[in-house]
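[1] What follows is a predicted protein model with its sequence.
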Amino acid sequence: MKLFVYEHITSGALAAQDLPVSLAQEGDSMLTAILQDLAEQPQLELLVLRDSRLAEIDSLPHHSSCELFWVKNSEQFNQQWETAIQQADNTLVIAPETDEQLTNIQHDIVGRGKTYLGSSPKSTLISTNKLRCSQHLLAHDIATVKTQTVSQWQINSVDSA
């Protein structure tokens, strides 16, 4: 079975901009950890997009099957993304929730009729926004703490006189 393991920051998705060093290190740590675990499963062929500014992943067992799709620019990212998605039987995603990036990636995968290993895009959209999650829970009669935006928050001034 071919499994596309996608880590957003280290994938080359940011090829058109400077690669944030700390985020790349964090992404690399998460990616390496999951790849090491998955590489122990002999039935898996792993597919990984890799930003060409990063080093090869050399901490995998020698017997593992891991194909790296190197990415140098945005155009190549799009091509490699298409190739990996088409070849994969399943996809596992590690991506930031900021600006609904994870949800958008999930929608792309599911919209192609491909199998995504993880929560549904709708679940991710709800659970990654505290206000939206609170409203969803309350709409389904599930008790939750009062949640509001900063603009809704009222500060009562204290008269010190």
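    Ah, there it is.
[2] alpha carbons only for contacts and neighbour counts from here, please
    Will do.
[3] Helices of this protein, residue ranges please.
    For the chain, the helices defined by DSSP state H occupy 21-38, 74-87, 101-111, 121-127, 130-139.
[4] quick one: contacts for Ser65?
    Counting by CA atoms under 8 Å, 6 or more residues apart in numbering, Ser65 makes contact with 39, 42, 44-46.
[5] putting a second one here so we can go through both:
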Amino acid sequence: MRLFVSEYLCSGAVEPATSPASLLREGRSMLLALAADLARLEGIDVCTTWHAGLGNWPLPDVDAVMVKSAHDEEAAFRQLAEGCDAAYVIAPELDNLLWQRCRTVEELGRSLNSTLDAIALTSDKLRLFEHLRAAGVPKIPTQSLQNLGEPEFLCVVKPRFGAGSEETFVVTDAAAFRQVSATVDADEMIVQPFVSGTPCSVGAFFDQGGRLLTLLPPAAQHLSDDGRLKYAGGHCPLETPHTAALNNLVSAAAGAIDGLRGYVGFDLLIPHASPDQPLLVEINPRLTTSYLGYRALACDNLAAWLLPRTPPTDALHWRNARVTFRPDGTIAEAPAGTALTQGAGP
């Protein structure tokens, strides 16, 4: 089986120098991790595209087409997608990039990603809130910045479509709210209350029919405390007595959305005031940076769960350790239960 894996920011579709450095690091780390894992599976040949400006392609067991321009990448993307048995796309949701690139492989009948409808729904944080509210799934309240009166403080202003905590602001008062509102496009921004709690995520694998196959352990998210909530990686597993509540919430959200396929990341919050009632923050219909930690913690090759053939039937096995992961792919390991060093957590 020949499998095409494409990561937008490294692919040559865009000049690396024009991409947010944080997203480029995350994209590179996810691409290398997934491509390496897939290449280790029996009977799988993996190919990708790689911008020549990023240097030599580092994985000898994975074929990479070196490209120098967006025009070359567009042609190579379609050629590789057409020539492969299946394709998996990694891209940020901003500017509809994930949906657009998945549409190409979906039209070719090669996509291992979620359906286009599922990607469109989950990429739109406002529309997702309204959809899940109607389904009775607890999600952090979300409003459009456009025509919004003064919100309650603290609040969070962030893009309606986006990834990686880009353009995210914790707003403390009316003056700060007016200042932020004046610097952004209100049509493209949302407002959520700032809820004090533990940010975390749960990864999940779905089959190609949209059936939830397995949930991965909760992972802590490490966010900056500078008022921007910048993503700095995380650690897994998150040691919490609320795992069952988190899993129930993810299962409920998954059941309310048709077309989730492959790997999906669910961002969650365990409120300090009501830890037994977690909230869904957003859903990422693609590979997420948490995969870096999960693959280091797992005894099994997680990439096997992504393939369209019959998924593994045995339960996943995990090592008795705690893995800290960074967006650049850096991994640190400690025995389970070890206290975090200062600065490692949120």
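    Noted; the coordinates are in hand. Predicted, not measured: the structure shown is a model, and the values here were computed from it.
[6] out of the helices of the first structure, nearest to Gly12 of the first structure?
    Counting by CA to CA, Gly12 of the first structure lies closest to helix 74-87 out of the helices of the first structure; the figure is 6.0 Å.
[7] quick check: that closest one aligns to which part of the second structure?
    Matched against the second structure by TM-score structural alignment, helix 74-87 of the first structure falls on residues 70-83.
[8] hang on, the earlier thing: of the contacts of Ser65 of the first structure, keep whichever come out buried.
    39, 44-46 (16 or more other CA atoms under 10 Å).
[9] Make JSON lines from these and add distance to Ser151 of the first structure to it.
    Converted to JSON lines, those look like this (distance: CA to CA, whole Å):
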{"residue": "Ala39", "distance to Ser151 of the first structure": "48"}
{"residue": "Leu44", "distance to Ser151 of the first structure": "49"}
{"residue": "Glu45", "distance to Ser151 of the first structure": "49"}
{"residue": "Leu46", "distance to Ser151 of the first structure": "46"}
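[10] hang on, Thr124 of the first structure packs against Ile105?
    No - using CA atoms under 8 Å, Thr124 of the first structure makes no contact with Ile105, being 11.0 Å away.
[11] if we can go back for a sec, with the first structure superposed, average distance for the match of helix 74-87 of the first structure?
    For stretch 70-83 of the second structure, the mean deviation from the first structure after alignment is 1.4 Å (mean CA distance after the TM-score superposition for the first structure).
[12] What are the contacting residues of that stretch?
    For stretch 70-83 of the second structure, with CA under 8 Å, 6+ apart as the criterion, the contacting residues are 4, 6, 11-15, 47-49, 65, 67, 87, 104-105, 108, 110.
[13] What subset of those residues is buried?
    The neighbour-count test (16+ other CA under 10 Å) applied to the contacts of stretch 70-83 of the second structure identifies 4, 6, 11-15, 47-49, 65, 67, 87, 104-105, 110 as buried.
[14] Can I get the helices of the first structure in JSON lines including distance to Ser64 of the first structure?
    Converted to JSON lines, these look like this (distance: least, CA to CA, whole Å):
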{"stretch": "helix 21-38", "distance to Ser64 of the first structure": "9"}
{"stretch": "helix 74-87", "distance to Ser64 of the first structure": "18"}
{"stretch": "helix 101-111", "distance to Ser64 of the first structure": "25"}
{"stretch": "helix 121-127", "distance to Ser64 of the first structure": "30"}
{"stretch": "helix 130-139", "distance to Ser64 of the first structure": "40"}
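[15] mind checking which of those is nearest Leu54 of the first structure?
    The closest of these to Leu54 of the first structure is helix 21-38. By CA to CA, the value is 8.6 Å.
[16] mind checking what His154 of the first structure lines up with in the second structure?
    Not His; residue 154 of the first structure is Gln. Gln154 of the first structure maps onto Gly149 of the second structure when the alignment is built from TM-score structural alignment.
[17] re the thing from before, which pair in the buried ones among the contacts of stretch 70-83 of the second structure spans the largest distance?
    So, those by CA to CA: farthest apart are Glu15 and Arg110, at 26.2 Å.
[18] circling back: from the buried ones among the contacts of stretch 70-83 of the second structure, which single one is nearest Asp267 of the second structure?
    Ser6 (23.2 Å).
[19] Which residue, other than its chain neighbours, is closest to Phe325 of the second structure?
    Nearest non-adjacent residue to Phe325 of the second structure, counting by CA to CA, 6 or more residues apart in numbering: Ile331, 4.7 Å away.
[20] buried ones in the match of helix 74-87 of the first structure?
    Buried residues in stretch 70-83 of the second structure, defined by neighbour count with 16+ other CA under 10 Å: 72-73, 76-77, 80-82.
[21] And Ile119 of the second structure? What does it align with in the first structure?
    Match for Ile119 of the second structure (TM-score structural alignment): Thr124.
[22] gap between that match and Glu45 of the first structure?
    As judged by CA to CA, to the nearest Å, Thr124 of the first structure and Glu45 of the first structure stand 27 Å apart.
[23] do Ser120 of the first structure as well
    In terms of CA to CA, Ser120 of the first structure sits 24 Å off from Glu45 of the first structure.
[24] Sounds good, over and out.
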